[in-house]
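this one's structure only:
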């Protein structure tokens, strides 16, 4: 069965070099930035039945030094250029979500047009927070206004928790790699802030892709929505049915990671199967693990859903979203 991979990473050498030079050679507590080549990625795609992968840069993104916007713009442009060239060399296999130098607003607005008009980006990969500015922060409003003007797709990828007021503060439970637990919580922070800040409502032409089956979000919908309505009130108020409507109209969720056998049930209570997408998280999930994980995904999806719905999750939903 054909698959389109909307959560697939790329490691261009220029980005690897900048990460190493700026102290990110072991990002988020992981052992290393993994090796990546287009040839190895395509070979894995063939084994997994993936017809096309949408490449993106993962954590820590491209703004690598606090308050150094000039460096961030240089890293972002060189990285996006490198990824675009990879895609041009393999147009039948790869597309990409471009990076932005957030929280640099002016640089990000310029890069949005360049990436869409000159490089052929399909959308944008944004970290859940940029040096502590979470998606939905009013500091980023002009960027979201521009993304809305361009009717952009925003692929949200988790990163380590930060505070822009205390950027050097150690992340919670730093003895464990952030992708193990903290990434799920940072995804949840970002989505909740996007909704409660009114960003999703103010900019109705942005479509959001949320990583890892929604992170820790699904069991918390009733809590944050009821709290916002009954305790906070005012502009922050939103009820759980409205949130669920957003999840069925403005958001998609990929199945990268370990959503089976348990996590998937929580998400399906909040969003329906038409909003689910296949994702591998390669190469941060290594190739040797993905064959078994793919078989597990296939088995578990067929327990829950009919054949045609599974087919849509694997490729049809992505084709409509990306206009393939």
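Good, I have the coordinates. Quantities reported herein were computed from a predicted structural model and do not represent experimental measurements.

make it CA atoms for all contacts and neighbour counts henceforth
Will do.

Are we agreed that residue 32 is in a strand?
No: counting by DSSP: H, G, I helix; E, B strand; the rest coil, residue 32 is not found in a strand; it is coil.

Does it touch residue 19 like I think?
No: judged on CA atoms under 8 Å, residue 32 makes no contact with residue 19 at a distance of 10.8 Å.

More neighbours: which of these two?
Using other CA atoms under 10 Å, the more surrounded residue of residue 32 and residue 19 is residue 19, with 22 against 13.

Wait, a helix at the more buried one?
Yes: when classified by three-state DSSP, residue 19 is found to be part of a helix.

and the gap between it and residue 59?
Residue 19 sits 10 Å away from residue 59, going by CA to CA, to the nearest Å.

How about residue 192?
20 Å.

all strands of this protein, in order?
Using DSSP state E, the strands of the chain run over residues 3-9, 50-56, 94-99, 123-127, 129-130, 133-134, 153-157, 207-210, 251-254, 276-277.

Highest mean neighbour count out of the ones you listed?
strand 276-277 (a mean of 28; mean count of other CA atoms under 10 Å).

which residues are contacting stretch 312-324?
1, 2, 3, 4, 6, 122, 273, 274, 275, 276, 277, 278 (CA atoms under 8 Å, 6 or more residues apart in numbering).

6 Å - rerun?
3, 4, 276, 277, 278 (CA atoms under 6 Å, 6 or more residues apart in numbering).

now do stretch 106-123
84, 96, 97, 98, 100, 101, 143, 152, 153, 154.

Now do the third one against residue 269, distance only.
Spelled out, it's residue 97. In terms of CA to CA, residue 97 sits 28 Å off from residue 269.

Over to the last one?
Residue 154 sits 23 Å away from residue 269 when distances are taken as CA to CA.

Over to the fourth one?
Counting by CA to CA, the separation of residue 98 from residue 269 is 31 Å.

Take this one as well and set it beside the first:
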């Protein structure tokens, strides 16, 4: 496997035993989606089959805050230390985003500091909403300020939106792409990205439908929702996001993503193991055979852009 071509997967998941047990104890899952089996060996074997050099792992929805602040702090610490052990044992194959216990802001600040400074986490993962509170919530400003001060990479993973599931339709099928979009627009309208210019925010699944509808959001906001607000400035903030390709490189979605994203802002993602390897293989085929992508752009999507965000991973694999 050549380091020059093997992908860096920024959307790959870890299932720490402590987190699985916490969900099982409460009868929870990931938005109606079962929690799959996971092991380091299985993850590395999948990466070898799929030409992935390194997976940057994260805990998925519902995250680590399951209702109680103290329990959430303890769970965040446990999953982050578990992830750090995987990185320590396989530094060239595994990276890790740290979980933080939002909406407990003080707990989130404490855990982000510990994970980034002591554990050496590659960034922080935030759910698109936590108990119905979105990432533009003014109470979350101290966390954004600290992450911006550190020029941190923040991976936004979707969560079940605060509404009932559509009958027979688990949240990852439809609601997750909606909630990613909802959270991203909320962040921009609340000024999170305009205030914090050094934080790098990666949106899952191609940003939901944000690339497709970005001009709708900017034009309607500036003409109807908040007349007089600068629509071009809103569009610039929307373009500050990074996007991963997990389940988002299909023939109808990828052209919109390529048309909207800034150069260097598209990163490879698989969503394994919550998305089965068969699904990942299909979307890899869509990505590898997409028309109009030159070799330089393909390299950037596959690993070059991730190397710029995560210098530790440059040249590894």
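In hand now; what should we look at? Since this is a predicted model, take the numbers as computed values, not measurements.

circling back to that earlier point, so for residue 303 of the first structure, which of the strands of the first structure sits nearest?
Residue 303 of the first structure sits nearest to strand 276-277 of all the strands of the first structure, at 15.7 Å, using CA to CA.

what span of the second structure lines up against that closest one?
Aligned using TM-score structural alignment, strand 276-277 of the first structure spans residues 266-267 in the second structure.

Have a look at how far, on average, that stretch is from the first structure.
Stretch 266-267 of the second structure, aligned to the first structure and superposed, deviates on average by 0.7 Å (mean CA distance after the TM-score superposition for the first structure).

Show me what that stretch is in contact with.
Residues outside stretch 266-267 of the second structure that contact it (CA under 6 Å, 6+ apart) are 242, 243, 244, 301.

try it again with 10 Å
With contacts defined as CA atoms under 10 Å, 6 or more residues apart in numbering, stretch 266-267 of the second structure is touched by 7-11, 202-204, 206, 241-246, 257-258, 297-307, 309.

Determine the longest helix present in the second structure.
Counting by DSSP state H, the longest helix found in the second structure is helix 69-89.

Please work out the angle formed by the directions of it and strand 94-99.
Using axes from the mean of the first three to the mean of the last three CA atoms, to 10 degrees, the direction of helix 69-89 of the second structure lies 170 degrees away from that of strand 94-99.

which of the residues in helix 69-89 of the second structure are buried?
In terms of neighbour count (16 or more other CA atoms under 10 Å), helix 69-89 of the second structure has its buried residues at 69, 72-73, 75-84, 86-87.

From the chain's centroid, how far away is that helix?
Mean-position distance between helix 69-89 of the second structure and its chain equals 18 Å (CA atoms, centre = their mean, to the nearest Å).

how big is the offset of that helix relative to the first structure?
Taken against the first structure, helix 69-89 of the second structure registers an average deviation of 0.8 Å after superposition, with mean CA distance after the TM-score superposition for the first structure.

Max pairwise distance over the contacts of stretch 106-123 of the first structure: which two?
Within the contacts of stretch 106-123 of the first structure, 84 and 143 form the most distant pair, 21.7 Å apart (CA to CA).

so what corresponds to residue 305 of the first structure in the second structure?
Checking TM-score structural alignment: residue 305 of the first structure goes with residue 293.

For that match, give me its contacts.
Contacts of residue 293 of the second structure (CA under 10 Å, 6+ apart): 258, 287, 299, 301.

6 Å - rerun?
Contacts for residue 293 of the second structure (CA under 6 Å, 6+ apart) come out as none.

likewise the one 5 residues further on?
Listed by CA under 6 Å, 6+ apart, residue 298 of the second structure has no contact partners.

for residue 276 of the second structure, same thing?
With contact set as CA under 6 Å, 6+ apart, residue 276 of the second structure has no partners.

Would you mind finding the match for it in the first structure?
Under TM-score structural alignment, residue 276 of the second structure pairs with residue 286 in the first structure.

ok, now residue 32 of the second structure?
By TM-score structural alignment, residue 32 of the second structure lines up with residue 29.

Would you agree its match is in contact with residue 177?
Yes: using CA atoms under 6 Å, residue 29 of the first structure makes contact with residue 177 at a distance of 4.4 Å.

could you pull out the helices for the stretch 151-300 of the second structure?
For the stretch 151-300 of the second structure, applying DSSP state H, counting those that start in this stretch gives helices covering 175-189, 192-195, 210-220, 231-238, 254-260, 277-288, 295-299.

What's the average distance for the last one when superposed on the first structure?
Looking back up the chat, that one is helix 295-299 of the second structure. Here the mean offset of helix 295-299 of the second structure against the first structure after fitting is 1.1 Å, by mean CA distance after the TM-score superposition for the first structure.

Tell me the buried residues in that helix?
297, 298, 299.

which one among the residues you listed gets closest to residue 221 of the second structure?
Nearest to residue 221 of the second structure among the buried residues of helix 295-299 of the second structure: residue 297, at 32.2 Å, using CA to CA.

Many thanks, we can stop here.
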